[in-house]
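# model this:
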Amino acid sequence: MAQKHIDEISGVETTGHEWDGIRELNNPMPRWWVYTFYLTILWAIGYTIAYPAWPLLKENTKGVLGFSSRAQVAAELNEAKAAQSVFVEKIAALPLAEIVADPELAQFATAGGAAAFKVNCTPCHGSGASGGVGYPNLNDDDWLWGGDLESLYTTISHGIRYDSDPDTRVSEMPAFADILEPEQVKQVAAYVVSLTGTPSDAALVEPGKQVFADNCASCHGEDAKGGRDFGAPNLADAIWLKVNGEAEIAAQVSHPKHGVMPAWNARLGDATVKELTVYVHSLGGGE
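Below is the predicted model:
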């Protein structure tokens, strides 16, 4: 058995480790630290007895206090819903104009609509509601079906070309490839481009204007500024939903794309649809 070594200066036993003539002292831990360590062990044991802790095969120990973090969250959510119910009931009962006219109610509806938008609408319209090709930008004042409160409410409630809702908004642009000659399609595309830019061939504009008057003005208007009664877009404002160039305009004329928007009233309820309406109107709603 090796003889213990005692440090000559401190009188403390060493561990037996030595580096370059320096020996490591085997000082005991301070008593306060040891007692604190033991206390933490006792505290941990008591905690696992009082609260859910140990995993079992199918569940976990419940703890003698019966505490559940899920139950606590559920209780807090129920409490929040109870506090919000007063505002939600008012929103469900009041017309949109009265909701917007009440500052406190309008603020609540806008916040609720923003939350509902993030969950349900961002996959198509984007987190900032700026849309994309085929998905409308809700921040501008360019609306296919109208941007006032009632028009927005109808669009959100019943959707667009949504077969499951009998009151959905419906409009379809004909496939003019079956109606017009290829040269006429080029002409009308050149005319449409000329309304906001420079066409590839200026000579096509005048005959294209006549093709437009004969085939397109009934929906888009003689001035090409659209018709909200049937969702015909304004072609004279340089804001494009499905196209971005003369060739794409020609393709849309020949074989138009038709988008679909779900009817949200059946999914979310009338109060939430009103909140969405107030929120979207706050982004860029217009008459």
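# only C-alpha atoms for contact and neighbour calcs from this point on.
Noted.
# Tell me how many other residues crowd residue 46.
Residue neighbour count, defined by other CA atoms under 10 Å, stands at 12 for residue 46.
# how near is it to residue 66?
Applying CA to CA, to the nearest Å, one obtains 14 Å for the distance of residue 46 from residue 66.
# With residue 14 instead?
For residue 14, the distance to residue 66 - CA to CA - is 51 Å.
# Pick out whichever of these two has more residues nearby.
For residue 14 and residue 66, the more surrounded residue by other CA under 10 Å is residue 14, and the numbers stand at 16 against 10.
# Check which helix or strand the more buried one maps to.
Taking DSSP states H and E as the definition, residue 14 sits inside strand 14-19.
# elements contacting that strand?
Counting by 3 or more CA pairs under 8 Å, 6 or more residues apart in numbering; DSSP states H and E, the packing neighbours recorded for strand 14-19 are strand 22-25.
# buried stuff in the strand it packs on?
Of the residues in strand 22-25, 23, 25 count as buried by neighbour count, 16 or more other CA atoms under 10 Å.
# again with stretch 220-231
In terms of neighbour count (16+ other CA under 10 Å), stretch 220-231 has its buried residues at 220, 221, 224, 225, 226, 227, 228, 231.
# next one: stretch 147-162 to chain centre, how far?
In terms of CA atoms, centre = their mean, to the nearest Å, the gap separating the centre of stretch 147-162 from the centre of its chain is 18 Å.
# Give me the contact list for stretch 176-187.
204, 205, 206, 207, 208, 209, 211, 250, 253, 254, 255 (CA atoms under 8 Å, 6 or more residues apart in numbering).
# Can you point out the buried residues in that stretch?
With burial defined by 16+ other CA under 10 Å, the residues of stretch 176-187 counted as buried are 176, 177, 180, 184, 185, 186, 187.
# Another sequence for comparison is provided below:
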Amino acid sequence: MAVEERDPVSGRPTTGHEWNGIKELDTPVPRGVLMFIIVTHVWALLWWILMPTWPMVTTYTKGILGIDQRQSVEQDLTAAQAERAAWMKAIETESFEQIQSNEDLMRVVRSTGRQLFGDNCAACHGADGKGRANYPDLTDDDWLWGGEVEQIAETMRLGINSRHQNTRVAQMPAFGRDAILDRTQVANVATFVQSLSNPSVTTPENGPQVQAGREIFLTTCAACHGEDGKGNREVGAPNLTDQYWVYGGDLQTLINTIHGGRQGHMPTWDERLTPAEIKILALYVNSLAAAKP
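Have a look, this model is predicted:
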């Protein structure tokens, strides 16, 4: 009979195996692990019996409970489509004013509009609609083509400088590059324009420059931006007297804009989105500005 060898430290028997002077203890599997293995196997066996489990040649075992996840998904989709059809029909048929006065529909607009905005508009205007360099902020209630819901929907439908045959068209000439104004005149106009939104830049030293810029502005720029510089939404000319700028309102950026011109672009969405989706997006974008304190 072999003599059982025990570990001198733990007192447990060894298996007789040794690797590089390290002996393996004959330690039993912990009860907790055994219980876990037993419970999981019992659970798997019950699941095989109760639920659809094993694939066969042309079908599969249905299980005692007869649960069919494909049917469950189809039922959920059918219910969701029926619910969507109800509010979508309301949005399609009701006016903007009626929808805005219906809080239940506006909750749908804010939820669905947020998803549509994220999928189609956020790449340029940001997920929060606050824009970024060279793309306008949609939350400041300062609009190029008008901020009424109908006007927003029309801008989305037609686009700006897009391929739509009735697109909104807007372009600021390159006054310096095309030699309409010389370098001094460009700088004078830029200084005057900056003073419209920031009167503090006007000093006794640059007063003559501001006045010279104003005279050029009246003959060169006022046709679009107005004599008071407040813009014209009929032609997409921005207000130059506020603090909202698409390309920047510092002096150097203004000089660059006047010298090189600007021509923004927004695609037409009537080929990608349905009229109802454009309507939802217009209401959602309008609500961004309305919700801003």
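# before we move on, the earlier item: generate JSON lines for the contacts of stretch 176-187 of the first structure, with neighbour count, secondary structure and distance to residue 125 of the first structure as supplementary columns.
Conversion of the contacts of stretch 176-187 of the first structure to JSON lines gives the following (neighbours: other CA atoms under 10 Å; DSSP: H, G, I helix; E, B strand; the rest coil; distance: CA to CA, whole Å):
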{"residue": "204", "neighbour count": "19", "secondary structure": "helix", "distance to residue 125 of the first structure": "35"}
{"residue": "205", "neighbour count": "23", "secondary structure": "helix", "distance to residue 125 of the first structure": "34"}
{"residue": "206", "neighbour count": "15", "secondary structure": "helix", "distance to residue 125 of the first structure": "37"}
{"residue": "207", "neighbour count": "17", "secondary structure": "helix", "distance to residue 125 of the first structure": "37"}
{"residue": "208", "neighbour count": "22", "secondary structure": "helix", "distance to residue 125 of the first structure": "33"}
{"residue": "209", "neighbour count": "20", "secondary structure": "helix", "distance to residue 125 of the first structure": "33"}
{"residue": "211", "neighbour count": "19", "secondary structure": "helix", "distance to residue 125 of the first structure": "33"}
{"residue": "250", "neighbour count": "23", "secondary structure": "helix", "distance to residue 125 of the first structure": "25"}
{"residue": "253", "neighbour count": "21", "secondary structure": "helix", "distance to residue 125 of the first structure": "24"}
{"residue": "254", "neighbour count": "21", "secondary structure": "helix", "distance to residue 125 of the first structure": "26"}
{"residue": "255", "neighbour count": "15", "secondary structure": "coil", "distance to residue 125 of the first structure": "24"}
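# Which members of the residues you listed are the farthest-apart pair?
Spatial extent of the contacts of stretch 176-187 of the first structure (CA to CA) is set by the pair 206 and 255 at 22.9 Å.
# quick revisit: tell me the one among the contacts of stretch 176-187 of the first structure nearest to residue 281 of the first structure.
Taking CA to CA as the measure, residue 253 is the one of these closest to residue 281 of the first structure, at 30.6 Å.
# Can you find the partner of the closest one in the second structure?
Residue 253 of the first structure maps onto residue 258 of the second structure when the alignment is built from TM-score structural alignment.
# still on that earlier bit, which one of the buried residues of stretch 220-231 of the first structure is nearest residue 94 of the first structure?
Checking these one by one against residue 94 of the first structure (CA to CA), the nearest turns out to be residue 228, at 26.0 Å.
# Was I right to think that closest one contacts residue 145?
Yes - judged on CA atoms under 8 Å, residue 228 of the first structure makes contact with residue 145 at a distance of 4.5 Å.
# Look through the second structure and tell me its longest helix.
helix 69-93 (DSSP state H).
# how about the helices in the stretch 1-150 of the second structure?
Remark: helices assigned in the stretch 1-150 of the second structure by DSSP state H, counting those that start in this stretch are 31-50, 69-93, 96-100, 103-120, 122-125, 149-158.
# Which of those helices sits closest to residue 249 of the second structure?
Among the helices of the stretch 1-150 of the second structure, the nearest to residue 249 of the second structure by CA to CA is helix 122-125 (18.6 Å).
# Residue 121 of the first structure maps to what in the second structure?
When the two structures are superposed using TM-score structural alignment, residue 121 of the first structure falls opposite residue 121 in the second structure.
# Can you tell me the closest non-neighbouring residue to the equivalent of residue 88 of the second structure over in the first structure?
Alignment note (TM-score structural alignment): residue 88 of the second structure maps to residue 88 of the first structure. With sequence-adjacent residues excluded and distances taken as CA to CA, 6 or more residues apart in numbering, residue 88 of the first structure is closest to residue 271, at 6.5 Å.
# related to what we said a few turns ago, using JSON lines, lay out the helices of the stretch 1-150 of the second structure together with distance to residue 267 of the second structure.
Putting the helices of the stretch 1-150 of the second structure into JSON lines (distance: least, CA to CA, whole Å) gives the following:
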{"stretch": "helix 31-50", "distance to residue 267 of the second structure": "54"}
{"stretch": "helix 69-93", "distance to residue 267 of the second structure": "23"}
{"stretch": "helix 96-100", "distance to residue 267 of the second structure": "23"}
{"stretch": "helix 103-120", "distance to residue 267 of the second structure": "10"}
{"stretch": "helix 122-125", "distance to residue 267 of the second structure": "11"}
{"stretch": "helix 149-158", "distance to residue 267 of the second structure": "8"}
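# Right, I'll call it a day here.
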